[in-house]
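1. Test case, fold it:
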Amino acid sequence: MARVYVQRLLIALSCLLLMSSAYATLTLRITQGVDRPIPIAVTQFSQKSVIKVASMPDGMAAIIRQNLQTSGLFAVLDQGKMPSRYVNPTHVRFSAWKETGVESLLVGQVQPVAGGRYNVSFRLLSVFGQLTSQQIIGERYKNIRPGQMRMLANHISDLVYHALTGKQGVFATRIAYVQLDRQRTAYQLLVADADGYNPRSLLKQSQPIMAPTWSPDGHYLAYVSFEDKTMSIWISDLVTGKRRKVSSVDGINSAPAWSPDGGRLALALSKAGSAETNIYVINLNTGKRKQITRGYAINTSPAWAPDGKSLIFTSNRGGSPQIYQYAFSTGQISRLTYQGTYNADAKFLPNGQGIVMMHKVVENNQTRFNIAYLNLETGRFRILTHGYNDESPTVAPNGQMILYTKDRGGNTMLAEVSLDGRVHLNLPSGNGYVRAPAWGPFSS
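-> This next block holds a predicted model:
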């Protein structure tokens, strides 16, 4: 099953070859982690030297180490403390590794083959297991192209993460975001790997781009563009590069959100000259629109429940921005948030049990905006970040991390926080102004 999965993964992602050399690689930096991370060692995958390819100059093992370390759930053994930096997968001295304190050991091989390709294999071993059950997981991959090596390293990271935590990893997923070069007044819609590596430019223009959102299958992005000096909603095919306009009413066209079945978009529309906006749902096959909200309030930022039976959105109908929910079966709208005077831009967790949002905090006559989490089953409300201006939360497909933007000395940067608020990561984003991140679905 793992081989079939990675073959599909490599075929799909290798189609995205719109490389942008103008943007530096994003680098994860962990600022806080869990109290008892899982101790693991990851040895080099090549005995003689690191296999160097353009997509990962420090080798496959370095990518896996970074992925596991920056998840906040693993304590990865420093190479200087290893009994050996390379281990033959068939000859492991477990007694030496037990002394390092690690519980698991990842060993592997990268072997060059004809045509400039590679065969890759790995074994995840339990250091304290019985000799007959030492291997936890292991796989082999044949004829991997150099451009696919980083994708494969992310895939192996996901397998290790799942094997040791029981949760699906997101290292092989992608993120989208908008970057603004203020000096040139140039906007770019970028897609990058989940670790920030390999940003690719899908659209570059002098007019604003806003609110990218992924289709459930990861093949398309919907977004707002001001090209031609009008506000419209577009969909781009990430494989072919083809684009189509799906909404351009005379007024506001904003905040697209893809339905779980992939056949509809929720969006916020208004008539020209009108101050209020309302939520609509458009059928992407027929183009027909259904109006969800009515009245004179500002209703915006819709987001679908994972089961497709309801929508949440931001509205000031009660006097201040709060989160409301619309049920398709009854047409009824109910208020979800009562904490403070400002809650906006909410997103569901993949399991539907909670939402994350942008929340205003006022303390000591100072106002800041942070990312907060509301458990819909218990009603528990928790503030997860504590920056000055934390915005645009988007949830990882496994529900464990939230990606958002935060201030960085006058610019903004991408950052992550875990759902329990204990793991914080920074993703430095070059010299531009970054906004509107969107975390893509699991790759398939």
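2. going forward, measure contacts between C-alpha atoms and count neighbours the same way
-> Will do.
3. got the end-to-end distance for stretch 269-281?
-> For stretch 269-281, the separation between the terminal residues is 10 Å (Cα to Cα, to the nearest Å).
4. For it, buried residues please.
-> Under the neighbour-count criterion of 16 or more other Cα atoms under 10 Å, stretch 269-281 has L269, S270, E276, T277, N278, I279, Y280, V281 buried.
5. what two of those residues have the greatest distance between them?
-> E276 and V281 (16.8 Å; Cα to Cα).
6. Which helix or strand lies directly C-terminal to the lengthiest helix in the chain?
-> Assignment by DSSP state H gives helix 149-165 as the longest helix of the chain. Following helix 149-165 in sequence order, the next helix or strand is strand 174-181 (DSSP states H and E).
7. Please provide the structure for the following sequence as well, for comparison with the first:
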Amino acid sequence: MLPAFAQFRVEVSGVGLTQLPIALAPFKGEAGSPQKISAIVQADLERSGQFRGVDASGQSLDETSRPDLTLWRQRTADSLVVGSVNRLADGRFDVRFRLWDVVRGQDLGGESYTVPQADLRLAAHRIADYVYEKLTGEKGIFSTRIAYITKGGTRHTLWVADADGENAQAALASPEPIISPRWSPSGTQLAYVSFESRKPVVYVHNVASGQRRLVANFKGNNSAPAWAPDGGTLAVTLSRDGGSQIFTIPSSGGEPRRLTQSSSIDTEPTYSADGSSIYFVSDRGGAPQIYKMGANGGNPTRVTFSGTYNISPAISGDGRWLAYISRVGGGFKLHVMELATGNVQAITDTTADERPSFAPNSKLIVYATRLQGREALMTTTLDGKIKARLAGQAGDIREPDWGPFQKQ
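-> Below you'll find the predicted structure:
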């Protein structure tokens, strides 16, 4: 069991230009709850880069209270969340909340959830989603999930965790490497590469049942799976014809179809948000750069021109941004390109960044890096101004992938 106060480990660094000041009053009954709901909600909102917490100590309120909004205006809060947590006779918890617009004096509504103890954190993430959407007009991503890999000793583990890194569940453990986990568009399956048969093969794994199927086990290497947005197709890198080339294959398995025809290494495919094109890495120009081609192949065009070594492309769900890793002076740094203009910005000051993945609302990126000599899972805003370290399992943390919005 993780300690109940694990959620206070969120370390947010940096200051955004316009953060909305919000007060999270301690929820009534929270002291007797295994999870401090208000603290989880506040940590979620602060990690998004859009909110700044305001001191709410000394106040006892719940969702039925009519708060003294003058007091909250004096505390410089623009909005206020109040609520309660009650344990029911059957052991479940009743969680309720209300959101107030302090400036306009408006009640912005609320919701209630009846959940087992194991889902208290999920209830808190849903509250954060509600608040985020009401106050920014965009969908929140706090109840989504991330997948990542750890290596501890000779043990490799694929984890599925909440978007804050907490509540991690092991989906697969193996003495051989597991790499390249990718969420299906439905959020119900993970594709990944496993070396358990002593060579890389691609599996698709049902997260709820733990059942999996072998999708690509051809001669040579089978690697780098990427889902098409319709969920029916995977792009993969296969070396079955000699050399690493990009193929598509039905996600249920079947005969692959070759897309690239080069004598170079073509790998790390990823689909554009609308499914019309595939971005990938190729050294056809002499060093690894990112290219783009149609989803059915065709003549690729080069996308990255700054830097001599660019890998690990990720495309935002809104189609506006390309995140990737660029080698800079011997280090590896996360970069973000605005696709419409080609403008590129390095957004970290670390030098061992790897595997960026966008949140489904395109507002945050999760990536792995080294901080103070230790592996870390981080999120960052697209401008690099607000970063947060996520909770992660012990060991060498690698290759995070951010799942889609959850179906309620």
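8. Give me the TM-score for these two chains.
-> Aligned and superposed, the two chains score 0.94 in TM-score terms (TM-score structural alignment, normalised by the length of the second structure); 405 aligned residues with a Cα RMSD of 2.0 Å.
9. before we move on, the earlier item: need the buried residues of stretch 269-281 of the first structure in CSV (columns: secondary structure and distance to T213 of the first structure).
-> Formatted as CSV, these follow (DSSP: H, G, I helix; E, B strand; the rest coil; distance: Cα to Cα, whole Å):
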residue, secondary structure, distance to T213 of the first structure
L269, strand, 17
S270, coil, 20
E276, coil, 23
T277, strand, 19
N278, strand, 19
I279, strand, 16
Y280, strand, 16
V281, strand, 15
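10. Pick the one among these closest to A41 of the first structure.
-> When these are ranked by distance to A41 of the first structure (Cα to Cα), V281 comes first, at 49.4 Å.
11. and that closest one, what pairs with it in the second structure?
-> Taking TM-score structural alignment, V281 of the first structure has T248 as its aligned residue in the second structure.
12. who are the neighbours in contact with its match?
-> Taking Cα atoms under 8 Å, 6 or more residues apart in numbering, we find T248 of the second structure in contact with T233, L234, A235, V236, P256, R257, R258, L259.
13. Go through these and name the one nearest T267 of the second structure.
-> Out of the contacts of T248 of the second structure, the member with the shortest distance to T267 of the second structure (by Cα to Cα) is V236, at 7.9 Å.
14. Touching, the closest one and P269? I think so.
-> Yes: counting by Cα atoms under 8 Å, P269 is a contact partner of V236 of the second structure at 6.9 Å.
15. More neighbours: these two, which one.
-> More neighbours surround P269 than the other of V236 of the second structure and P269, with 30 against 27 (other Cα atoms under 10 Å).
16. Show me what L61 of the second structure lines up with in the first structure.
-> In the first structure, L61 of the second structure lines up with Y86, judged by TM-score structural alignment.
17. Residues in contact with both of V236 and P269 of the second structure, list them for me.
-> Jointly contacting V236 of the second structure and P269 under the rule Cα under 8 Å, 6+ apart are A224, P225, A226, I246.
18. Take these and write them to CSV, including distance to Q345 of the second structure and secondary structure.
-> Listed next are those as CSV, based on distance: Cα to Cα, whole Å; DSSP: H, G, I helix; E, B strand; the rest coil:
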residue, distance to Q345 of the second structure, secondary structure
A224, 26, strand
P225, 27, strand
A226, 25, strand
I246, 28, strand
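19. JSON lines for those, including distance to Q189 of the second structure?
-> Converted to JSON lines, those look like this (distance: Cα to Cα, whole Å):
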{"residue": "A224", "distance to Q189 of the second structure": "16"}
{"residue": "P225", "distance to Q189 of the second structure": "12"}
{"residue": "A226", "distance to Q189 of the second structure": "12"}
{"residue": "I246", "distance to Q189 of the second structure": "22"}
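20. Can you pick out the most distant pair from those?
-> A226 and I246 (10.6 Å).
21. Now list whatever residues contact both of the two.
-> Residues touching both A226 of the second structure and I246 (Cα under 8 Å, 6+ apart) are A235, V236, P269.
22. What lines up with R65 of the first structure in the second structure?
-> Under the alignment by TM-score structural alignment, R65 of the first structure pairs with Q42 in the second structure.
23. How about the secondary structure of that match?
-> Following DSSP: H, G, I helix; E, B strand; the rest coil, Q42 of the second structure is assigned to helix.
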